[in-house]
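**Q** how would this look folded up:
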Amino acid sequence: MDANQTLFSSVTLLHEVPSLGFEVYNVCVNHPMKIISDGIWTQHGSALPTQYSYTMLELQILIIFVDLRSKFCFSDRVSDGAISSDRTIGKVQEDAVPVRESRHPKHTIIVGVLLLPVPELSADGPKLDHENREKGLGDRALLLWHSHSGGVWEHGRILGEDISALPVVFISHSSCSFAVISWLLNDLGILNSELGRLALSAAFVNDVAGIGAAYFGRQNMSMSIRIRNVTAFLAYAIFILLIGRPAMRWIVKRTPEGRSVNKGYIYAIIVVFLGLGYFAKFFGEPFLVGAVIFGLAVPEGPPLGSALVTQLELFSKWFLCSIFVTCVTMKVDLTKCNSLSFVIVISGVIIMVHLVRWLLCMGICRYCKIPFKDGFCLALILSCKGVVDICSYLLVYDAMVQKRTVVDVMIVSVLVLGTASRFGVKALYDPSRKYAGYQHRNIMSLKHSELRIVACIHKPWHSVHIKNVLEFCSPAPDNTLVAEILHLMELVGRSNPIFIAHKLQQSAASSSYNYSGELIVAFDLFERDYLGAVTANTYTAISPVMFMNEDVCNLALDKNAALIVLPFHVKWGGDGSVESEDSNIRALNARILERAPCSVGILVNRGPSFNSRRIRAAMVFLGGPDDREALCLAKRFVKDVDNSLVVFRLLAHDKDTSNWDHMIDDEAMREISGVHVNLENVRYEEITIGDASQTTFLIKDIANKFDFIVVGRRYGVRSSQTYGLEHWTEYSELGVIGDLLASHDTDTTASVLVVQQQPSHEDHR
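**A** Sure, this is the predicted structure:
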């Protein structure tokens, strides 16, 4: 035989037999599989890849990722998750790819799972803006459930040896993993919604208490060993928190602002992390415990937390972790179970556990006056299982605590629960429904003089332009202004979002990092400058870019704001050229325009801040709800006699005076042309427009004559004044007139505020 064609090699032996000569024996010797391939250019170029272990590993990884990406492209559209894709691909490849039977399917691949807690569970990671209702929900659910599971534990031991797995099944399915819940909420896009924050709070309380319950609930351990292990564990945790955390804070202090952490420090932290995980076994804890505690000690956010995420997330989360889950699922084989009734009993216990969990969770939500649908969605979220649960099941199996069949059933349950949670929550929970315009929250509907504005800031230079808009509102004791200033920061290096109300903090020392320090000082000074007329509250929201609109809309809804002011995504230089563009800010503005619970204004700034107290402003009025909302804001501006306003009404040559919307526009203009025109600082002009070219010429003519220009968005509204210009619009979020003023062809240094009136209930999706 040819050794390159088979796993066997042939040896020829000659044996001399008296009077018969020699006898020839062919003996086949079984050789181990070769590691490295000889290559296709050698004399054995026809050898199969399956004859070499390293080539076989590469082939398996390739098949896993081709199948995984193919399914994930489909499953992502139907709200299934990446981990569900991994588990499904594992079952598909169970027979297609050869797998050697082993009790240890993880080995080096499990490092991917163990690296996850470092960037995910960063220091102060559970520092949510907990409300009493969220804490109470987590505590009550935990106490009720563990009292229930404790009774079943005793019952399981009475039933006999055949179902001795019941205690482990009950405990494992009665808890939930904070990392898994965070991953699920991020996949569903509701990480910083009200339900998402509630689920994170309850999951964290349950997760932390579950660790202690599992530790003290161990059997076959004497009290002396238990006390020794607890003492060692506390010493281990204190060492990490008192030595490791200060050391990492020292690294952060040595890193200049805006610079990345030295790679040497990153590598040293990873080595220390692996070493601490190894020493965890000396007091009876698995490697994962060391990873979690060390992750809690890592300072959150940039520069260190974000650097660890950058270094580890791609390799550990999307490479090693995917292979780990797939390989574990490939080994699941329920056909090897000798007793079908045993599988049915374990499955029935899992179903019963989750039914009881749902009833308890929904009952507590009902007691806390949470809607039934939201309570059911919360129960589904807290029932979700993922990669952390798979890892724990594998550790239980390796420790010879459970039979193979029990572990197989629990891994299958992870697939079922993870998929059901995603589909259920996606179908039942719509976070945008609370923003629907059932109530009028706009400037036109204000029944008092106080105006509430939510102003968003991304970059330091945005604060100057936001203050210009607030000054445009002419705050005075009889024309008060409440400004909710929201500093939006991207969530990097931690797993849960943060929302900080800075006036509720006792002092700057109450936070491990003084977020938005310069912003707080700037608007405190602005409030003092307009003492008695302005109330400025500052907030910091740290969340993923895709979900920042939830923070903005929630704040506007809670504060009953009439207007949200958003900075434009383009920054112009001093010479009028575009200095930078931020596509994330543009996408955020589009999402807020679609779902805002009140009116929205996008601030386009192409020049410096106002250099004098006397501001020249213009308002371009074509008609429609957006223009009427912009007009109401402009009328507040002229309450300061030092400011001047010119209202340009562009009338169509073929106007329909019987149109109801046109009649409402005439009524809105009557006050301007009547009462306000008698004021020295107000001027009104009517201009008849024949076609869109005249509109373009007029806009470019007035663009450089004013410091501030207010227009309505009028998106989707077609009229003869702008007919045809819609096809040339570069920035659809600004509408036709706003796009003309922000165009590169328009030479202006004026600030432009594009206003959209609160969308109606029918406009919300």
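
**Q** When you work out contacts or count neighbours from here on, use the C-alpha atoms and nothing else.
**A** Fine.

**Q** Assign a three-state SS to L198, would you?
**A** helix (DSSP: H, G, I helix; E, B strand; the rest coil).

**Q** Just the element for the closest residue to it other than its chain neighbours, please.
**A** Leaving out its chain neighbours, the residue that sits closest to L198 by C-alpha to C-alpha, 6 or more residues apart in numbering is E134, at 5.6 Å. Assigned by DSSP states H and E, E134 belongs to helix 132-159.

**Q** hmm, back to that, the residue nearest to L198: what's it in contact with?
**A** 198, 201-202 (C-alpha atoms under 8 Å, 6 or more residues apart in numbering).

**Q** next one: S644
**A** S644 neighbours (C-alpha under 8 Å, 6+ apart): 614-617, 638, 681-682.

**Q** same question, H569
**A** Going by C-alpha under 8 Å, 6+ apart, H569 touches 581-583, 585-586.

**Q** go with 10 Å
**A** 458, 580-589, 602-604 (C-alpha atoms under 10 Å, 6 or more residues apart in numbering).

**Q** repeat for A630
**A** Counting by C-alpha under 10 Å, 6+ apart, A630 has contacts 443-444, 599, 601, 619-621, 710-713, 753-757.

**Q** so it, which of the three states?
**A** Assigned with three-state DSSP, A630 falls in the helix class.

**Q** how near is it to A483?
**A** Between A630 and A483 the computed distance is 18 Å (C-alpha to C-alpha, to the nearest Å).

**Q** Over to W153?
**A** 56 Å.

**Q** neighbour-wise, which of these two wins?
**A** A483 (24 against 18; other C-alpha atoms under 10 Å).

**Q** residue contacts, the closest residue in space to L593 that isn't next to it in sequence?
**A** Using C-alpha to C-alpha, 6+ apart and skipping residues adjacent in sequence, the residue nearest L593 is V600, 6.6 Å away. Contacts for V600 (C-alpha under 10 Å, 6+ apart) come out as 442, 453-455, 562-566, 589, 592-594, 626, 629, 713, 753-759.

**Q** Tell me if V600 really is in a strand.
**A** Yes. Checked against three-state DSSP, V600 lies within a strand.

**Q** if I look at it, how far off is F648?
**A** V600 sits 22 Å away from F648, going by C-alpha to C-alpha.

**Q** One more: A213?
**A** 71 Å.

**Q** what do you get for E194?
**A** Separation of E194 from F648 (C-alpha to C-alpha) stands at 43 Å.

**Q** what about the two, which has more around it?
**A** Comparing E194 with F648 by other C-alpha under 10 Å, the one with more neighbours is F648, at 18 against 14.

**Q** The structure of the following sequence is requested for comparison with the preceding one:
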Amino acid sequence: MLSIVKNIPQGQEAKEVHVVAIQLGVLVMAFISDALGTAPYAGVVLLGLAIPGGPPLGAAVVHKTEYLVSQLPMPMFFFYVGDDHYHVLIDEQAFTQIVLSMLGMTMIATPLLRFSYSPKIRLGASTKRPRFRSIQSMPSNFETFRILCCFHNQESIRNLITLLEASYPTQASPICTYVVHAVELMGRAAPLLVPHNKLKRTNTPTHQMIQAFENYSDNSEGQVTIHAYDMIAPYKSMHNTIIRLAEDKVVPLIILPFHDHQGMVDLTLIASIRQFNINVQTNSPCTVGILVDRDLSSRLRLTSSSFNVAVIFIGGADDREVLAYAARISGNPTVGMTVFRIILRGKLGGGNQEEEIEAKLDQSLVDEFKLGNIGNDCVNWYDIEVDDGAQVMSAIKKLQGDYDLVMVGRRHVEMSLRDEEMAVFMEHPELGVIGDMLSSLDFCDGMVNVLVMQESRGLGCGAFRSDSARVS
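**A** This next block holds a predicted model:
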């Protein structure tokens, strides 16, 4: 086993011949064990213990054989062990007791673990430093802007770097970025999250992707610090690791790449990655942004004259986070920004108490943004009045332009713009009603990049919850 692992180039998977050799080794070990007078499976267990867990060998064996073994040989093993014609160290009564006990333990332990373990129950917050939950909650005297970026492959790196540069790192307000390369856990007993520099590998694909962030940090005009991590975990629980890291590092913003088409990642992983994004949205204690890259060739590229950002502000907690982030980006002299505020005429006269509070919070942030950009020729502001949700959608569709990035909140209090009301018409619920439309072919021919942001707290006024999005 050590010889096989040694001959596999770092960063590459085990070859097919290695997996076949191990499968043949199972038969050989079973034959040797039986010839020595012990149970045939004793040697097989020893062979399994000799296989190093995780990539490159253990993961390859699990990936190529797990489904077949669990669906065919394992049921046949239990069937033949229980057959009177198969002589074994147990009788029919003992076999029945073993099977029933395994079934009972599974039926009892699984729901107990599911209901007793909650990722939301974590260690108490430290009193030595502030715990920021959103971009808006950051005090003005807080110098470092922390961002956590998660990526699955190299195609997402360029756009993440461009977004970091657009966030305007300066000496007075530097950016500290925690970049995490997420890899699906296979052939390993426990999840793993380690700083990348502790792995001491220089020729792996992961190192090359991390090196792209390091090169950006070295060449950035502003001050950017990169802290890189490698994360190996199952997709169903991967969000727990990201959330704990965000809490530990006091991160107000998590950026996740969006995948829904061929060419970015393996088609079999798209549903898992989308569900991972939804899990982060649902459980995150801070703001989550999903970056939709619709053109891999040249669109999202920061230059002195061609990077244009559009911001759509309708109102609500999520849109306020968008505007707070836009306020930071607007200070970048190489970024042109256009803000479209959609105003519903029916809401101008006020509403219930919760709606009035939301409206006051919206107006307060709008006034702060305008005041901070007085004299900024790179920022344009337009107010668009509409009567209902249908006119909102129509007005946004008409905002065709040469935009490199469009920013919008995921959730909105307006009844006709809620996920529950529009779920039937949405292809990607995790992007929300507006975000789903902006990322479709109906807007700028599907060639615009979109950043959909969601604040951690739930919305008032009976708005839908973040866990309303599910991947079937």
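
**Q** TM-score of the superposed pair?
**A** Here the TM-score for the pair of chains, by TM-score structural alignment, normalised by the length of the second structure, is 0.80; 443 aligned residues with a C-alpha RMSD of 4.0 Å.

**Q** Can you state the residues of the second structure onto which the helix holding E134 of the first structure aligns?
**A** Alignment note (TM-score structural alignment): helix 132-159 of the first structure is unmatched in the second structure.

**Q** Kindly tell me how buried E313 of the first structure is, as a neighbour count.
**A** 19.

**Q** what lines up against it once you look at the second structure?
**A** By TM-score structural alignment, E313 of the first structure lines up with E66 in the second structure.

**Q** give me every residue that touches that match.
**A** When contacts are counted by C-alpha under 10 Å, 6+ apart, E66 of the second structure touches 60, 187.

**Q** That one: which element?
**A** Per DSSP H and E: helix 57-71 holds E66 of the second structure.

**Q** Just give me how far that helix sits from the chain centre.
**A** With C-alpha atoms, centre = their mean, to the nearest Å as the basis, helix 57-71 of the second structure stands 26 Å off its chain's centre.

**Q** Average offset of it relative to the first structure?
**A** Following the fit onto the first structure, the mean deviation recorded for helix 57-71 of the second structure is 3.6 Å by mean C-alpha distance after the TM-score superposition for the first structure.

**Q** what comes up buried for that helix?
**A** Neighbour counts over helix 57-71 of the second structure (16 or more other C-alpha atoms under 10 Å) mark 57-62 as buried.

**Q** can you redo those as JSON lines with distance to P119 of the second structure?
**A** What follows is the buried residues of helix 57-71 of the second structure, written out as JSON lines (distance: C-alpha to C-alpha, whole Å):
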{"residue": "L57", "distance to P119 of the second structure": "31"}
{"residue": "G58", "distance to P119 of the second structure": "28"}
{"residue": "A59", "distance to P119 of the second structure": "26"}
{"residue": "A60", "distance to P119 of the second structure": "30"}
{"residue": "V61", "distance to P119 of the second structure": "30"}
{"residue": "V62", "distance to P119 of the second structure": "27"}
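
**Q** Check the residues you listed and tell me the two furthest apart.
**A** By the measure C-alpha to C-alpha, L57 and V62 form the most distant pair in those, at 8.7 Å.

**Q** Common neighbours of the two, please.
**A** 19, 187.

**Q** Would you work out how far apart the start and end of stretch 520-539 of the first structure are?
**A** With C-alpha to C-alpha as the measure, stretch 520-539 of the first structure spans 9 Å from end to end.

**Q** quick one on the thing from earlier: which ones among the contacts of S644 of the first structure are found in strands?
**A** 616-617, 682 (DSSP state E).

**Q** Rebuild these as JSON lines, extending it with distance to F523 of the first structure and neighbour count.
**A** Shown next, in JSON lines, are these (distance: C-alpha to C-alpha, whole Å; neighbours: other C-alpha atoms under 10 Å):
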{"residue": "R616", "distance to F523 of the first structure": "24", "neighbour count": "18"}
{"residue": "A617", "distance to F523 of the first structure": "24", "neighbour count": "24"}
{"residue": "V682", "distance to F523 of the first structure": "30", "neighbour count": "21"}
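
**Q** Of those, which is the nearest to M489 of the first structure?
**A** A617 (32.0 Å).

**Q** Trace the closest one over to the second structure, please.
**A** Under TM-score structural alignment, A617 of the first structure pairs with V309 in the second structure.

**Q** so who does that match touch?
**A** If a contact means C-alpha under 10 Å, 6+ apart, then V309 of the second structure has 166, 326, 329-330, 335-339, 379, 402-407, 449-450 as its contacts.

**Q** What's the end-to-end length of stretch 310-317 of the first structure?
**A** Note: stretch 310-317 of the first structure ends 11 Å apart using C-alpha to C-alpha.

**Q** For V335 of the second structure, give me its contacts.
**A** Shown in contact with V335 of the second structure (C-alpha under 10 Å, 6+ apart): 166-168, 302-309, 329, 378-379.

**Q** of those, closest to A212 of the second structure?
**A** Relative to A212 of the second structure, and with distances defined as C-alpha to C-alpha, the nearest of those is L302, at 15.8 Å.

**Q** Enumerate every residue touching the closest residue to the closest one other than its chain neighbours.
**A** Leaving aside its sequence neighbours, L302 of the second structure sits nearest to T162 (C-alpha to C-alpha, 6+ apart; 6.1 Å). Counting by C-alpha under 10 Å, 6+ apart, T162 of the second structure touches 216, 300-303, 307.

**Q** what does T162 of the second structure align to in the first structure?
**A** Checking TM-score structural alignment: T162 of the second structure goes with N468.

**Q** Helices of the stretch 101-250 of the first structure, start to end?
**A** Here the stretch 101-250 of the first structure has its helices, by DSSP state H, counting those that start in this stretch, at 111-115, 117-120, 132-159, 166-174, 178-188, 194-216, 223-239, 245-254.

**Q** Among those, which comes closest to I346 of the first structure?
**A** helix 166-174 (7.5 Å).

**Q** Packing partners of that closest one?
**A** Counting contacts by 3 or more C-alpha pairs under 10 Å, 6 or more residues apart in numbering; DSSP states H and E, helix 166-174 of the first structure is packed against helix 132-159, helix 194-216, helix 340-367, helix 387-398, helix 404-428.
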